[in-house]
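Undergrad: Make a model of this:
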Amino acid sequence: MDTSSAQSWDAMYDSREQVFSGAPNPVLVGEASGLPPGQALDVGCGEGADALWLARRGWLVTAVDVSRTALRRAAAAGGALAGRVCWAQADLLAAPPPAGAFDLVSVHYFPLPVRPGHGPLRGLLDAVAPGGTLLFATHDLTGLSPDPERGFDPGAYYQAHDIAALLDPAWEIVVDETRPRPAPAPAGTRHTHDTVLRARRPD
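TA: Okay, here's the model as predicted:
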């Protein structure tokens, strides 16, 4: 695990009593409500709202984050669902999840960097079980310029259409679109749209 990354995320969570709203991401609610419950992987689970929403709908969830602070908060919020959610500290960019283990791999606003050979992305795709679903949502970075002072390059991160283009043709692409955000942009940002990919792995 990249300890510096874990420490920086811990510092971000430690700076406030609650970072996020506590509500599940609207993309998850809209796209996953009709899926039959099974095993789910929540990538970059943060304070746990998505994982808890899935658990309440019958899913068994592995919720992963690099931040111990976020995971402690998530576990405290979901005490009654302890048997349905496994909170795990891990860096999925460095160590892929088990292959073929999850009926849903949910990746929401997780900064997934483009790497040579697409190793971390391939690990997440491989984690989807036959017949399972990949759900990926992130901020639309179209039109944003690199910001060297902040170390930010929009071209360094996957957008939904990038991932769709890398999928094996046997995958069924259910949704691949850019859509207006249903909620205001995060503080300090100008994000007005999201890119969303929902794809089903062949049986």
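Undergrad: C-alpha from now on. contacts and neighbour counts both.
TA: Fine.
Undergrad: how about the helices in this protein?
TA: Ranges of helices in the chain, per DSSP state H, are 3-14, 26-32, 49-56, 68-77, 119-127, 160-166.
Undergrad: Redo those as CSV? Include mean neighbour count and distance to residue 93.
TA: CSV is the format used below for the helices of the chain (neighbours: other C-alpha atoms under 10 Å; distance: least, C-alpha to C-alpha, whole Å):
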stretch, mean neighbour count, distance to residue 93
helix 3-14, 15, 11
helix 26-32, 15, 22
helix 49-56, 23, 20
helix 68-77, 19, 17
helix 119-127, 19, 5
helix 160-166, 15, 16
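Undergrad: can you put the ones you listed in CSV and add distance to residue 152?
TA: As requested, the helices of the chain are exported to CSV (distance: least, C-alpha to C-alpha, whole Å):
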stretch, distance to residue 152
helix 3-14, 15
helix 26-32, 25
helix 49-56, 26
helix 68-77, 23
helix 119-127, 19
helix 160-166, 18
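Undergrad: Which neighbouring elements make contact with the strand ranked longest in the chain?
TA: When the chain is parsed with DSSP state E, its longest strand is strand 128-139. Judged by 3 or more C-alpha pairs under 8 Å, 6 or more residues apart in numbering; DSSP states H and E, strand 128-139 is in contact with helix 26-32, strand 102-108, helix 160-166, strand 193-200.
Undergrad: circling back: ok, which of the helices of the chain comes nearest residue 202?
TA: With C-alpha to C-alpha as the criterion, residue 202 lies closest to helix 119-127 of these, at 11.9 Å.
Undergrad: here's the other one to compare against:
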Amino acid sequence: MTEAFWEDFYRDRDQVWTGKPNELLVREVAALEPGTALDLGCGEGGDAIWLASLGWQVTAVDVSSVALERAARRASEAGVTVDWQQHDLSVSFPSGSYSLVSAQFFHSPVEVDGERDSVLRKAAAVVAPGGVLLIAGHAGWASHQHDHPADVHFPTTAEVLAALDLGPEWVVEADEVITREVPELGTRADNVLRIRRG
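TA: Just a heads-up that it's a prediction; the model follows:
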């Protein structure tokens, strides 16, 4: 069901996202020393391609083969190399350990209860010592979005941290709610967590 939903989501349009990296990723990662990175839910590859252009060795994962094909084509056009992998992260997960694991707006309208939390715990488990887990997510609907489901819950940073249940070796370096202007949507508040493994 998850794969079918996202294949249709991407197949319906020639391009879904701008191709630019997420602003919160740029804000939190630009000053980090490049190393190995894992991009979860990479979509059409904007974040992964940007990271690779900075010298990161990137593994990028999505459930949609359509999105991954577009991402690979754009990476080739940009002259960068990314290891593109197809995974339903509730079923399979990339191997290895990473100095950066990024989950940008890792929301899904078809996720099963607890599935996101489980995937983010797997994400934490593959962060190398000294590495960073970066999680950004919507804190609510944009100000101009009025026709939306009333039962959608956007996790707070406190809820994400509680679900991760991290050990004492982890340090929360950033725990913020950031409000930004979004074209055609008004203002939107987003959560960002940057957590470093000791």
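Undergrad: TM between them?
TA: Here the superposed chains carry a TM-score of 0.84, computed using TM-score structural alignment, normalised by the length of the second structure; 189 aligned residues with a C-alpha RMSD of 2.8 Å.
Undergrad: got the helices and strands packed on strand 128-139 of the first structure as TSV, with distance to residue 140 of the first structure columns?
TA: Supplementary listing: those in TSV, determined by distance: least, C-alpha to C-alpha, whole Å:
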stretch	distance to residue 140 of the first structure
helix 26-32	14
strand 102-108	12
helix 160-166	9
strand 193-200	5
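Undergrad: I'd say residue 202 of the first structure and residue 133 touch.
TA: No - the criterion here is C-alpha atoms under 8 Å, and residue 202 of the first structure misses it with residue 133 at 9.5 Å.
Undergrad: out of those two, which sits in the busier spot?
TA: residue 133 (26 against 15; other C-alpha atoms under 10 Å).
Undergrad: What about the residue mapped onto residue 48 of the first structure from the second structure, how many residues nearby?
TA: Matched by TM-score structural alignment, residue 48 of the first structure corresponds to residue 45 in the second structure. Residue 45 of the second structure has 29 neighbouring residues, counting by other C-alpha under 10 Å.
Undergrad: right, and residue 45 of the second structure touches residue 17 too?
TA: No - look at residue 45 of the second structure against residue 17 with C-alpha under 8 Å: they stay out of range, at 9.1 Å.
Undergrad: Of all residues in the first structure, which one is nearest the centre?
TA: The centroid of the first structure falls nearest to residue 107 when counting by C-alpha atoms, centre = their mean (2.1 Å).
Undergrad: give the contact list for the aligned partner of it in the second structure.
TA: Under the alignment (TM-score structural alignment), residue 107 of the first structure pairs with residue 103 of the second structure. Counting by C-alpha atoms under 8 Å, 6 or more residues apart in numbering, residue 103 of the second structure touches 39-41, 134-136.
Undergrad: pretty sure residue 129 of the second structure contacts residue 170?
TA: No - Residue 129 of the second structure is beyond contact range of residue 170, at 9.4 Å (criterion: C-alpha under 8 Å).
Undergrad: Now the common contact residues for these two.
TA: 197-198.
Undergrad: So for those two, which sits in the more crowded spot?
TA: residue 170 (17 against 14).
Undergrad: how far away is the closest residue to that one other than its chain neighbours from residue 51 of the second structure?
TA: Distances taken as C-alpha to C-alpha, 6 or more residues apart in numbering place residue 197 nearest to residue 170 of the second structure, at 4.5 Å, with adjacent residues excluded. As defined by C-alpha to C-alpha, to the nearest Å, residue 197 of the second structure lies at a distance of 20 Å from residue 51 of the second structure.
Undergrad: Residue 86 of the second structure too?
TA: 19 Å.
Undergrad: Please apply the same query to residue 176 of the second structure.
TA: Residue 176 of the second structure is 22 Å from residue 51 of the second structure, by C-alpha to C-alpha.
Undergrad: can you check residue 192 of the second structure too?
TA: Distance from residue 192 of the second structure to residue 51 of the second structure, by C-alpha to C-alpha: 18 Å.
Undergrad: before we move on, what about residue 73 of the second structure?
TA: 16 Å.
Undergrad: Would you mind confirming that residue 189 of the second structure makes contact with residue 138?
TA: Yes - here residue 189 of the second structure reaches residue 138: they are 6.4 Å apart, a contact under C-alpha under 8 Å.
Undergrad: Between those two, tell me which one has more neighbours.
TA: Between residue 189 of the second structure and residue 138, counted using other C-alpha under 10 Å, residue 138 has the larger neighbour count: 22 against 18.
Undergrad: Name the nearest residue to residue 170 of the first structure, ignoring sequence neighbours.
TA: residue 202 (6.2 Å).
Undergrad: Could you do residue 56 of the first structure as well?
TA: residue 81 (7.6 Å).
Undergrad: now residue 5 of the first structure
TA: In space, residue 5 of the first structure is closest to residue 66, 7.7 Å off (C-alpha to C-alpha, 6+ apart).
Undergrad: Now do the same contact list for the one you found.
TA: Here residue 66 of the first structure is in contact with 5-6, 9, 44, 89-91 (C-alpha under 8 Å, 6+ apart).
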